[in-house]
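**Student:** The following comprises the amino acid sequence and a computationally predicted model.
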Amino acid sequence: MSEYTSTELLTTVASSLIEDESTIIVGTGMPMLAAMLAQRTHAPDATMIYEAGGIGPEAPELPISVGDERTFHRGVKAAGMHDVMSYMSAGFVDVGFLGAAQIDRYGNLNSTVIGDWERPTVRFPGSGGANDIGSLAHETIVTMHQDETSFVEELDFLTTPGYLDGPGARKDAGLPAKTGPTHVITQYGVYGFDDNCELTLEFLHPGVEEATVNEESGFRIHVGTYDRSPEPTAEQLRLLREEIDPRGIIR
């Protein structure tokens, strides 16, 4: 099982960021794969929270969406979206997984429109619970495709706050202390945030050249000391392919 897809690599990398006994709000798609893999490997006591209301389930295989009945399987509670957002505002959510169409150097996200608001080139579904998650979860992990059109100097629309315009800006905006994005995972690597709240390379994926990081970005990303992302293990690949997503819906 030494060969793996880009999605399988990103899933195992994202999964490694989930700590045991933490509470994770899980979105549709790859975040589900990562959360379920963590639950079946190093984080059996992590509590998964699905936006539609499934709390602490043990899904038998990959749900189609956050409202799939499998997100309630053997769960500790069948709640609703209002309850989930209440838990977030009360500070009960450790980590939220988000995706986006655009991101800037401070981790601010756009999942609303590309182009002018009144006459956009592309209109996306919008925030959903993304603003709540990015504003209130203790940590936010972003998974997205990286190129010059997605890593941009200025967002077309601010859907979800990262660090806004730098250090202290979240506090000035009235957001809770010690919250904000911690990692951004793309097909090239894993980024963290430096003391200036700007993206910095932490892990470069196997086979990716260092120069690609900034060649595929519309703003300059700091590249200092970094590690290589670990490749998926045979057991991780077996779980993904045989138990979690045997039909290959996401992976």
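**Tutor:** Structure's in. What do you need? Numbers count the residues shown, from 1 in each chain.

**Student:** use CA for all of it now, contacts and neighbours both
**Tutor:** OK.

**Student:** Any chance you could list what contacts stretch 78-98?
**Tutor:** Contact with stretch 78-98 is made by 18, 22-27, 31, 49-55, 72, 129-130, 132-134, 136-143, as judged by C-alpha atoms under 8 Å, 6 or more residues apart in numbering.

**Student:** try stretch 22-33
**Tutor:** Residues from elsewhere that reach stretch 22-33 (C-alpha under 8 Å, 6+ apart): 7, 11, 14, 18, 35, 45-51, 62-66, 92-98, 240, 244-245, 250-251.

**Student:** Ok, stretch 221-233 next?
**Tutor:** Residues outside stretch 221-233 that contact it (C-alpha under 8 Å, 6+ apart) are 2, 4, 8-9, 12-13, 105, 189-190, 198-206, 213-214.

**Student:** Where helices are concerned, which of the residues you listed count?
**Tutor:** Secondary structure from DSSP state H places E8, L9, T12, V13, V213, N214 of the contacts of stretch 221-233 in helices.

**Student:** Could you export those as TSV, including distance to A78 and neighbour count?
**Tutor:** Shown next, in TSV, are the ones in helices among the contacts of stretch 221-233 (distance: C-alpha to C-alpha, whole Å; neighbours: other C-alpha atoms under 10 Å):
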residue	distance to A78	neighbour count
E8	30	22
L9	32	22
T12	28	23
V13	29	21
V213	42	21
N214	44	16
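
**Student:** Between those residues, which sits nearest E154?
**Tutor:** Distance to E154, by C-alpha to C-alpha, is smallest for N214 among the ones in helices among the contacts of stretch 221-233, at 16.0 Å.

**Student:** Quick check: that closest one vs T121, distance?
**Tutor:** Distance of N214 to T121, given as C-alpha to C-alpha, to the nearest Å: 25 Å.

**Student:** this is the comparison structure:
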Amino acid sequence: MSDFTPNEMMTIAAARALSNDDVCFVGIGAPSAACNVARLTHAPDITLIYESGTIGTAPTVLPLSIGDGELCETALTTVAVPEMFRYWLQGGRITIGFLGAAQLDPFGNINTTVIGDYAHPKTRLPGGGGAPEIASSSGEVFITMAQSKRGMVKDIDFYTSFGHGRGGNHRQELGITTKGPTLLITDLAVWRPNPETKEFEVNSIHPGATREEIARTCDWDVKYAASVDETPPPTAEELGTLRELKARTDAAHAGTASKRGSKDG
């Protein structure tokens, strides 16, 4: 089990950043995979919260959306969405907000709304959902995404979720008291914001990745921390847990599709 893909390395590196005591507001997709790998390995007592109001969720397969019945069925409890946002999120009870991005700039500002001009966009994206509130009210924010020049851009087309704005103390100047983005995990590297400028810089490079590849897949000028490590490769337990989770998910969703197809026929 020594071979692994860049996406597997990204998910596992993200999972490692979570602790047993975290209360994590989970995004669908890569964030959900990372959070559940953490729960199934080193952080069994982590509290996972999804936007639909499920608290203490422990899904056996990854959800297709926040409305997936798997989330409610495996949660300790489910509360109304207004209570989820007002009491849990805006009440300061979430330690980590875990988000993905369609576009991301060097200061952790996220766009999931439109590509191009807002009035006449090239692509209209799904939108922010609860991400703007997650970005401002969670204790800190982790971001995960695969690297590409289309995704990691110097200037995003629309501010959906506020990160560090223009950098420096911009976030605090606007009266936002939470830390904002403190970690970016891509399929090539682990990035953290510079303590002063708040611009993301590479802290560790994943096994097999290179500085040239990182630069080639990022539209901004890549900066590096004073000391850059190699990300430890996945352990057999981490990789096995992730692959088993994905296999269960694929089997469950394939079964659902098959049943729907037979009904339609």
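**Tutor:** Arrived safely. The model shown is predicted, which means the values in this text are computed figures rather than measured ones.

**Student:** picking up where we left off before, just the buried ones from the contacts of stretch 221-233 of structure 1?
**Tutor:** Neighbour-count burial (16 or more other C-alpha atoms under 10 Å) applied to the contacts of stretch 221-233 of structure 1 gives 8-9, 12-13, 105, 189-190, 198-205, 213-214.

**Student:** what about the closest residue to E139 of structure 1 other than its chain neighbours, how many neighbours?
**Tutor:** Computed as C-alpha to C-alpha, 6 or more residues apart in numbering, the closest residue to E139 of structure 1 that is not its neighbour in sequence is V95, at 4.7 Å. When neighbours are defined as other C-alpha atoms under 10 Å, V95 of structure 1 has 27 of them.

**Student:** With the one 4 residues further on instead?
**Tutor:** Burial measure for G99 of structure 1: 22 neighbouring residues, criterion other C-alpha under 10 Å.

**Student:** Quick check, it in contact with S150.
**Tutor:** No. Counting by C-alpha atoms under 8 Å, G99 of structure 1 stays clear of S150, with 11.2 Å between them.

**Student:** residue ranges for the helices of the stretch 51-200 of structure 1, please.
**Tutor:** With DSSP state H, counting those that start in this stretch, the ranges of helices along the stretch 51-200 of structure 1 come out as 81-89, 130-136, 169-172.

**Student:** Of the ones you listed, which is nearest E235 of structure 1?
**Tutor:** helix 130-136 (31.2 Å).

**Student:** what's the closest one aligned against in structure 2?
**Tutor:** Under TM-score structural alignment, helix 130-136 of structure 1 corresponds to residues 131-137 of structure 2.

**Student:** and that stretch, how far from structure 1 on average?
**Tutor:** For stretch 131-137 of structure 2, the mean deviation from structure 1 after alignment is 0.7 Å (mean C-alpha distance after the TM-score superposition for structure 1).

**Student:** what does that stretch contact?
**Tutor:** 25, 85, 89-90, 92, 94, 97, 99, 141, 160-163, 176, 178, 180-181.

**Student:** Can you select the buried ones from the residues you listed in ChimeraX?
**Tutor:** Buried subset of those, written as a ChimeraX selection, criterion 16+ other C-alpha under 10 Å:
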select :25,85,89,90,94,97,99,141,160,161,162,163,178,180,181
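
**Student:** Take the contacts of stretch 131-137 of structure 2 and keep only those in strands.
**Tutor:** Taking DSSP state E, the ones among these that sit in strands are F25, G97, L99, V141, P181.

**Student:** need the contact list for H145 of structure 1.
**Tutor:** By C-alpha under 8 Å, 6+ apart, the contact set of H145 of structure 1 is T186, Q187.

**Student:** check which helix or strand covers S262 of structure 2.
**Tutor:** Per DSSP states H and E, S262 of structure 2 falls inside helix 236-264.

**Student:** what about the residue mapped onto V222 of structure 2 from structure 1, how many neighbours?
**Tutor:** Aligned by TM-score structural alignment, V222 of structure 2 pairs with I221 of structure 1. The number of residues packed near I221 of structure 1 is 17, by other C-alpha under 10 Å.

**Student:** Also D155 of structure 2?
**Tutor:** Number of residues near D155 of structure 2 (other C-alpha under 10 Å) recorded here: 16.

**Student:** count of residues packed around the nearest residue to it once chain neighbours are set aside?
**Tutor:** The shortest distance from D155 of structure 2 to any non-neighbouring residue, by C-alpha to C-alpha, 6+ apart, is to D105 (5.8 Å). Using other C-alpha under 10 Å as the criterion, D105 of structure 2 is surrounded by 26 other residues.

**Student:** pretty sure D105 of structure 2 is touching I156, no?
**Tutor:** Yes. Taking contacts as C-alpha under 8 Å, D105 of structure 2 lies within contact range of I156: 6.0 Å.

**Student:** Is L240 of structure 1 in contact with L37, as I believe?
**Tutor:** Yes. L240 of structure 1 is in contact with L37 according to C-alpha under 8 Å; the separation is 7.1 Å.

**Student:** Might you report the residue contacts of L183 of structure 2?
**Tutor:** Contact partners of L183 of structure 2, counting by C-alpha under 8 Å, 6+ apart, are V141, F142, I143, V190, W191, R192, P193.

**Student:** and the closest residue to the last one other than its chain neighbours, what does it touch?
**Tutor:** Okay, so that is P193 of structure 2. By the measure of C-alpha to C-alpha, 6+ apart, the closest residue to P193 of structure 2 outside its immediate chain neighbours is F200, 4.1 Å from it. By C-alpha under 8 Å, 6+ apart, the residues touching F200 of structure 2 are P106, F107, G108, L184, W191, R192, P193, N194, K223.

**Student:** do you know how far F200 of structure 2 is from L104 of structure 2?
**Tutor:** The spacing between F200 of structure 2 and L104 of structure 2, counted by C-alpha to C-alpha, is 11 Å.

**Student:** and I250 of structure 1, what does it touch?
**Tutor:** Taking C-alpha under 8 Å, 6+ apart, we find I250 of structure 1 in contact with T7, G29, M30, L33.
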